[in-house]
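Peer 1: got a predicted model here, sequence first, then my questions.
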Amino acid sequence: MSADSADLAARIDMTKPHPARRYDYWLGGKDNFQADRDAAEAIAAVFPHIRTAARENRAFMQRAVRFLAGEAGVRQFLDIGTGLPTADNVHEVAQRIAPESRIVYVDNDPLVLVHARALLASSPEGATAYIDADARTPEKVLADPALRETLDFSQPIALLMVALLHFVEDHEDPWSVVRQLVAALPPGSYLVLSHATFDPLDAETIAAMDAVNKNIRPLFSPRPLAEVTRFFDGLDLLEPGIVSVSDWRPQPGPRPTPAEATGYGAVARIA
């Protein structure tokens, strides 16, 4: 085993749940450990719609990427908090529309790094890259050579922060993280963001979720609409604004209620 492989193996702690692996479990994936499954089931026990919420969040991301690659003509994507590869990752959705699209993925879970080759299967016309970094250190993401080698910062870039920032606590200032990243992007870029919320839930469910949350790390920080809105300060929100992820430019047909999706989603243009 190489030194890099040994270091990577040492970083994968199967005894502690990780949000990316828990999300993978809810989506029906296989890349998770017992600790992840136990934490996921503890949440599902008090909020049975959690798998629906995970699927709806994923579908929001895919619709946003289709819009950006299609109608908006964006050809570059920076996906922070990528998660484990599953069906229709960002590069697959974007390159299906525009094969020349270029995507940089960022995540801090070493298991995602193990599977990063699935995220690097770019079309011949486009390109993908992977950065092993934490969203809490945007300066590290922005300084990584792979970012500038893959994306052209003279052209618009779509920044995706999907189901990520509710794992960044208030004292870590997630709003500053977003501001730093947005400030580095050229005019005409976009921010795609989704965030968990308890706004549509009843008091009993909220109390049960809070009780479970006390025993799970990293701490889960759902936020009300006013705090989610702060992420978009100074940006031009696209229609329909900040809404339930299920209600952002949905496909025809029935869809979950805000209380089942439990997440806000929006896309904004950076002037």
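Peer 2: In hand now; what should we look at?

Peer 1: from here on, contacts and neighbour counts on C-alpha atoms
Peer 2: OK.

Peer 1: show me where the stretch 1-150 of the chain has its strands.
Peer 2: Secondary structure of the stretch 1-150 of the chain, counting by DSSP state E, counting those that start in this stretch: strands at 76-80, 102-107, 127-132.

Peer 1: can you add distance to Ala94 and give those strands back as a markdown table?
Peer 2: Putting those into a markdown table (distance: least, CA to CA, whole Å) gives the following:
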| stretch | distance to Ala94 |
| --- | --- |
| strand 76-80 | 9 |
| strand 102-107 | 9 |
| strand 127-132 | 11 |
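
Peer 1: closest one to Ala116 among these?
Peer 2: Evaluated over those, closeness to Ala116 peaks at strand 127-132, with 6.9 Å, by CA to CA.

Peer 1: elements contacting the helix or strand hosting Arg269?
Peer 2: Arg269 belongs to strand 263-270 when elements are defined using DSSP states H and E. Judged by 3 or more CA pairs under 8 Å, 6 or more residues apart in numbering; DSSP states H and E, the packing partners of strand 263-270 are helix 50-70, strand 189-196, strand 236-237, strand 243-244.

Peer 1: how big is the angle separating the second one from helix 50-70?
Peer 2: Read that as strand 189-196. 170 degrees (axes from the mean of the first three to the mean of the last three CA atoms, to 10 degrees).

Peer 1: below is structure B, check it against A:
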Amino acid sequence: MKYLLLIFLALNFKLYAQQQPDMDFPISIENPKYGVDKTALIGIDASHHNLHQLKTNFAPFAKLMCADGYNPISIEEITKQSLDPLNIFVISNALHSTNVGNWSRPIANAFSENEIDMLESWVENGGSLLVIADHMPFAGAANELAEKFGFSYEDGFVMKSGRSSWPPETYSKKAANLFETPITKGIDSIAAFTGSALMAPSDAIVIAKFPTTHRLLIPDVAWQFDESTVVKPTEKVVMGAILKYGKGKVAFFTEAAMFTAQIVQDEIKVGFNSPTAPQNVQFVLNTIHWLDSGLIVDRTDYSVKD
């Protein structure tokens, strides 16, 4: 069984390395949030060696945001000037330079103390922040940022015990691991694709918890598991949570593919384009609409990015 698991995990890593954004996935929104004259800016972090950026693996997310009337822009540096015009700021799978191509411990914090303080101040004064940190090493790189808001990432892999098939994981209200929240109204189930784990503060609203069949694996090197790998239960960790923080809002999640659309090995659909994730598009829209800070700009002042 151990060798079967290792073969499966090696396949997962190969698939991960071959992922490409699925820009052909059709998106149609009957009543967009914003119209012809007004829009709202969604900043997507590109300043921390992010695996998911505006023109790479988060391009389908940006396409969805454009269809809803938002204007996604790339943020090359976190400063007061770059944050102030934003309705929402999205950070997905940030890394420190020392861990680019080196997914072994120690995993360095991706954010400077000044950046973390600046983001907290921005949220406290009305900003909205979406942080997504996937399995190791991304959760470790974002943990200090999460802790500033009362959250904590476990930098590992949440996986089903004895798994023998490719994800996704399905979270559903029927299974009682997807909860009725402001961002799951009208949604019965969502799918996610192998991520990390999150500890949320008591005043946060938990979106989903892991199935009881799952365990948290914490290896020394990403995707390399053996008898020495630390294994933890998942009863006290969650898949995602949201929180009102000062005058603003934050949302923390443990898996990035569920917010975008990707293809691996030229055929396997991973994300909201997957046939196993028919409600993920609406879930992403619900999340963004809950985070929406109400900051609107004239569309003529900003060009929509492709």
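Peer 2: Received, thanks. None of the values given here were measured: they were computed from a predicted structure.

Peer 1: now what about the TM-score between them?
Peer 2: Superposed pair, TM-score by TM-score structural alignment, normalised by the length of structure 1: 0.36. Supporting alignment: 165 aligned residues with a CA RMSD of 6.0 Å.

Peer 1: dump the strands of the stretch 1-150 of structure 1 into JSON lines; add distance to Arg269 of structure 1 and mean neighbour count as well.
Peer 2: Listed next are those as JSON lines, based on distance: least, CA to CA, whole Å; neighbours: other CA atoms under 10 Å:
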{"stretch": "strand 76-80", "distance to Arg269 of structure 1": "14", "mean neighbour count": "25"}
{"stretch": "strand 102-107", "distance to Arg269 of structure 1": "18", "mean neighbour count": "25"}
{"stretch": "strand 127-132", "distance to Arg269 of structure 1": "23", "mean neighbour count": "20"}
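
Peer 1: so which of these gets nearest Arg21 of structure 1?
Peer 2: Of all the strands of the stretch 1-150 of structure 1, strand 102-107 comes closest under CA to CA, at 11.9 Å.

Peer 1: elements contacting the closest one?
Peer 2: By 3+ CA pairs under 8 Å, 6+ apart, strand 102-107 of structure 1 packs against strand 76-80, helix 90-97, strand 127-132, helix 145-150.

Peer 1: in the longest one, what counts as buried?
Peer 2: Think helix 90-97 of structure 1. For helix 90-97 of structure 1, burial by neighbour count (16 or more other CA atoms under 10 Å) applies to 90-97.

Peer 1: that helix packs against which elements?
Peer 2: Counting by 3+ CA pairs under 8 Å, 6+ apart, helix 90-97 of structure 1 packs on helix 50-70, strand 102-107.

Peer 1: hey, which of these is tucked in deepest?
Peer 2: Comparing the helices and strands packed on helix 90-97 of structure 1 by mean neighbour count (mean count of other CA atoms under 10 Å), strand 102-107 comes out on top with a mean of 25.

Peer 1: distance check, Val206 of structure 2 against Gly240 of structure 2.
Peer 2: 6 Å (CA to CA, to the nearest Å).

Peer 1: adding distance to Tyr190 of structure 1, write the buried residues of helix 90-97 of structure 1 out as a markdown table.
Peer 2: Shown next, in a markdown table, are the buried residues of helix 90-97 of structure 1 (distance: CA to CA, whole Å):
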| residue | distance to Tyr190 of structure 1 |
| --- | --- |
| Val90 | 15 |
| His91 | 16 |
| Glu92 | 19 |
| Val93 | 17 |
| Ala94 | 14 |
| Gln95 | 18 |
| Arg96 | 20 |
| Ile97 | 18 |
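
Peer 1: and Ile91 of structure 2, which of the three is it?
Peer 2: strand (DSSP: H, G, I helix; E, B strand; the rest coil).

Peer 1: wait, it sits on Ser74?
Peer 2: No: counting by CA atoms under 8 Å, Ile91 of structure 2 does not reach Ser74; the two are 10.6 Å apart.

Peer 1: shared neighbours, these two?
Peer 2: 44-45 (CA atoms under 8 Å, 6 or more residues apart in numbering).

Peer 1: who has more neighbours out of these two?
Peer 2: Ile91 (22 against 18; other CA atoms under 10 Å).

Peer 1: contact partners for the more buried one?
Peer 2: 44-45, 50, 129-132.

Peer 1: repeat for Tyr153 of structure 2
Peer 2: 139-140, 142-143, 146, 196-199.

Peer 1: now render the helices and strands packed on strand 263-270 of structure 1 as a markdown table, adding distance to Ala207 of structure 1.
Peer 2: Shown next, in a markdown table, are these (distance: least, CA to CA, whole Å):
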| stretch | distance to Ala207 of structure 1 |
| --- | --- |
| helix 50-70 | 16 |
| strand 189-196 | 16 |
| strand 236-237 | 32 |
| strand 243-244 | 21 |
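
Peer 1: of those, which approaches Arg37 of structure 1 most closely?
Peer 2: Nearest of those (CA to CA): helix 50-70, 12.5 Å.

Peer 1: which strands and helices lie in contact with the host helix or strand of Val131 of structure 2?
Peer 2: For Val131 of structure 2, the enclosing helix or strand under DSSP H and E is strand 128-132. Counting contacts by 3+ CA pairs under 8 Å, 6+ apart, strand 128-132 of structure 2 packs against strand 88-92, strand 248-253, helix 280-291.

Peer 1: in space, what's closest to Met61 of structure 1 - neighbours in sequence excluded?
Peer 2: Val162 (7.0 Å; CA to CA, 6 or more residues apart in numbering).
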